[in-house]
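Participant: Curious how this folds, go ahead:
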Amino acid sequence: MTTNFLTKDELLKNNRSLWNSWTKINAKSTFYDLEGFKSNKNSLKNIEIKEMGSVHGKTLLHLQCHFGLDTLSWANKGAKVTGVDFSDEGIKLAKELSDQLNIPAHFICSDIFELPMLLEQKFDIVYTSYGVLTWLHNLNTWGKTIAHFLKPGGTFYIIEFHPFINMLNSEWTEFSEPYFYKGNSICSVESGSYADTNEKFIHSAYEWPHSMSEIICSLRQAGLLIEYLNEFPYSSFNCFPNLVEYGPDQYVLKDKQDSLPLMFSIKATFIPELLKI
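Facilitator: Okay, the predicted model is just below:
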């Protein structure tokens, strides 16, 4: 990995191109199992269903929704959903799936930092999940964006891969990066997709690692009260090297069961009065 000195517009353009290509690859992958989703209309894992609780009748904004499978899954559970992603190919496919499966949903193609200029609605829930934070260059703006779209007393929920894993090399055999990273984005060369590593595709990617304290502070400073922070010694997806299946939707690092954090979740409540403290 190397740092870069491109402008933020150039970084965004590059990453949008990457995710447009990944949308086409991922939609064909067994990882996403699009045909299976069309039958059961659910892509959510048990952990987020349990921690989120009932969403029936609630308005839900899904940030960085990719091509909308989780968004449509929440809609299928009774939420009134809006999904947002900066990939036009992702949003195009999400709209097609919504129409094809007759699941009502609103999808917007936008960088989430520009979303306040496009969307005026306030929501009961803001949701985001799995592999989203490293694509964001500024978590303080992220926190403010979440707060902007929540009703007072509204809920923010994230389930995400733990920042710890950003320290590991590509084979997950040793540490190669610092935990506390300050500087420009980190550039890597992606071969294939995380959903299909055999795909003949190569593209640069620019990401920003974030520490757990940075994540929590960005939410607190935006007026969100942390209800809980949970850490998990497993991944819900078999999308990293050297993982073995431990239980349903639980994959652990071989020979390191229960010893390393691979995921975390945060549930928070927007309390505008906290902004005055």
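Participant: For the rest of this, base every contact and every neighbour count on C-alpha atoms.
Facilitator: OK.
Participant: residues contacting residue 28?
Facilitator: By Cα atoms under 8 Å, 6 or more residues apart in numbering, the contact list for residue 28 reads residue 34.
Participant: same thing but at 10 Å, please
Facilitator: 22, 34-35, 195-196 (Cα atoms under 10 Å, 6 or more residues apart in numbering).
Participant: How much space separates it from residue 121?
Facilitator: 33 Å (Cα to Cα, to the nearest Å).
Participant: Residue 69 too?
Facilitator: Distance, residue 69 to residue 121, by Cα to Cα: 22 Å.
Participant: Between the two, tell me which one has more neighbours.
Facilitator: Using other Cα atoms under 10 Å as the criterion, residue 69 and residue 121 rank with residue 69 on top: 23 against 13.
Participant: Can you tell me the number of residues neighbouring residue 219?
Facilitator: Residue 219 has 26 nearby residues by other Cα under 10 Å.
Participant: Could you do residue 187 as well?
Facilitator: Neighbours of residue 187 using other Cα under 10 Å come to 16.
Participant: Another sequence for comparison is provided below:
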Amino acid sequence: MNEASLNQQAWDNRTRLHVKSDFYDVAGFLNGNSSLNPMELEALGDVNNQSLLHLQCHFGLDTLSWARLGANVTGIDLSPVAIEQAKQLAAQTNLNAAFICSDIYQYFDLKQRETKPELFDIIFTSYGVLCWLNDLDLWAQGISASLKPNGIFYLAEFHPMVDLLSGNDYFTTKQQIIEEPTYTENHNDEIDTLAVWSHSLSDVINALLAAGITIESFNEIPYSPYNVSADLTQDQQGRFFSHHQGKKVPLIYSIKGHNKS
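Facilitator: This next block holds a predicted model:
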């Protein structure tokens, strides 16, 4: 089984757990809650009537949260189970959204062959997305080719320092096969086999720059909005922190940029 099929199978299995988890709180979303964090909302501002492409959208909570704010959204994910769940949520909430089941490399390749491919005002991707990608140059080139002139790209991602402190090699680009349960509280110790890749901050930034994305801001943040590790401590604002030798560790980072005109 190749890595794409391996990861698709794992994310099909994970989606079935995630939609029932407290972590994702689908009931809260259906009652009107947003799954987006203040950082993303502040960075992108008013998205009303903006076309927004959400890469690796999982089962669509963030995508549909942007739709609630008035964006014209399209979500892409490799898991057919996740895409079906996203479409069901869109129907339940009466939100207008397009969801496409595709590996993002295949999606970008098909779009670039079209005579007049659809271009977007905003491309958004967040939290635990880059480790599933084996070629950041192709990823960044696809983003650039899919943005309108001066269109906005925004990434919020877990910081690679977390992996380094867990004993992983910061600079390796080799595929790793790992076996672990999912991160939601209802994993029931079910083990998934996954193919992942590590990417340094310089890998990410240089890939975007080489593809023609002008970086407006790069931020490192010493907390996570999600409790995704057993050793995190929570403050009164609900943010989760990690410490190394008594010092705060950067847990997430964000990049905002725009396509050249």
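Participant: At which residues are the strands of the stretch 101-250 of structure 2 located?
Facilitator: 120-126, 147-158, 176-180, 192-196, 213-221, 233-234, 240-241, 243-244, 247-248 (DSSP state E, counting those that start in this stretch).
Participant: how far apart are the last one and its match in structure 1?
Facilitator: Taken against structure 1, strand 247-248 of structure 2 registers an average deviation of 4.1 Å after superposition, with mean Cα distance after the TM-score superposition for structure 1.
Participant: What range does the next helix or strand after that strand cover in structure 1?
Facilitator: Using DSSP states H and E, the helix or strand that directly follows strand 247-248 of structure 2 along the chain is strand 252-259. Counting by TM-score structural alignment, strand 252-259 of structure 2 pairs with residues 263-270 of structure 1.
Participant: Then stretch 71-88 of structure 2?
Facilitator: Mapping stretch 71-88 of structure 2 onto structure 1 (TM-score structural alignment) gives residues 79-96.
Participant: Stretch 8-26 of structure 2 now?
Facilitator: On structure 1, the counterpart of stretch 8-26 of structure 2 by TM-score structural alignment is residues 16-34.
Participant: Distance from the chain centre to the matching stretch, please.
Facilitator: 15 Å (Cα atoms, centre = their mean, to the nearest Å).
Participant: Would you indicate which residues of that stretch are buried?
Facilitator: 16-23, 25-27, 29, 34 (16 or more other Cα atoms under 10 Å).
Participant: cool, stretch 50-68 of structure 1 as well?
Facilitator: 55, 58-68.
Participant: what about it, how long is it end to end?
Facilitator: End-to-end distance of stretch 50-68 of structure 1 (Cα to Cα): 20 Å.
Participant: Onto which residues of structure 2 does that stretch map?
Facilitator: Aligned by TM-score structural alignment, stretch 50-68 of structure 1 corresponds to residues 42-60 of structure 2.
Participant: now stretch 149-164 of structure 1
Facilitator: Residue span in structure 2 matched to stretch 149-164 of structure 1, by TM-score structural alignment: 146-161.
Participant: which helices and strands does the one helix or strand residue 19 of structure 1 maps to pack with?
Facilitator: Assigned by DSSP H and E, residue 19 of structure 1 belongs to helix 8-27. Helices and strands touching helix 8-27 of structure 1, by 3 or more Cα pairs under 10 Å, 6 or more residues apart in numbering; DSSP states H and E, are helix 34-40, helix 88-101, strand 202-207.
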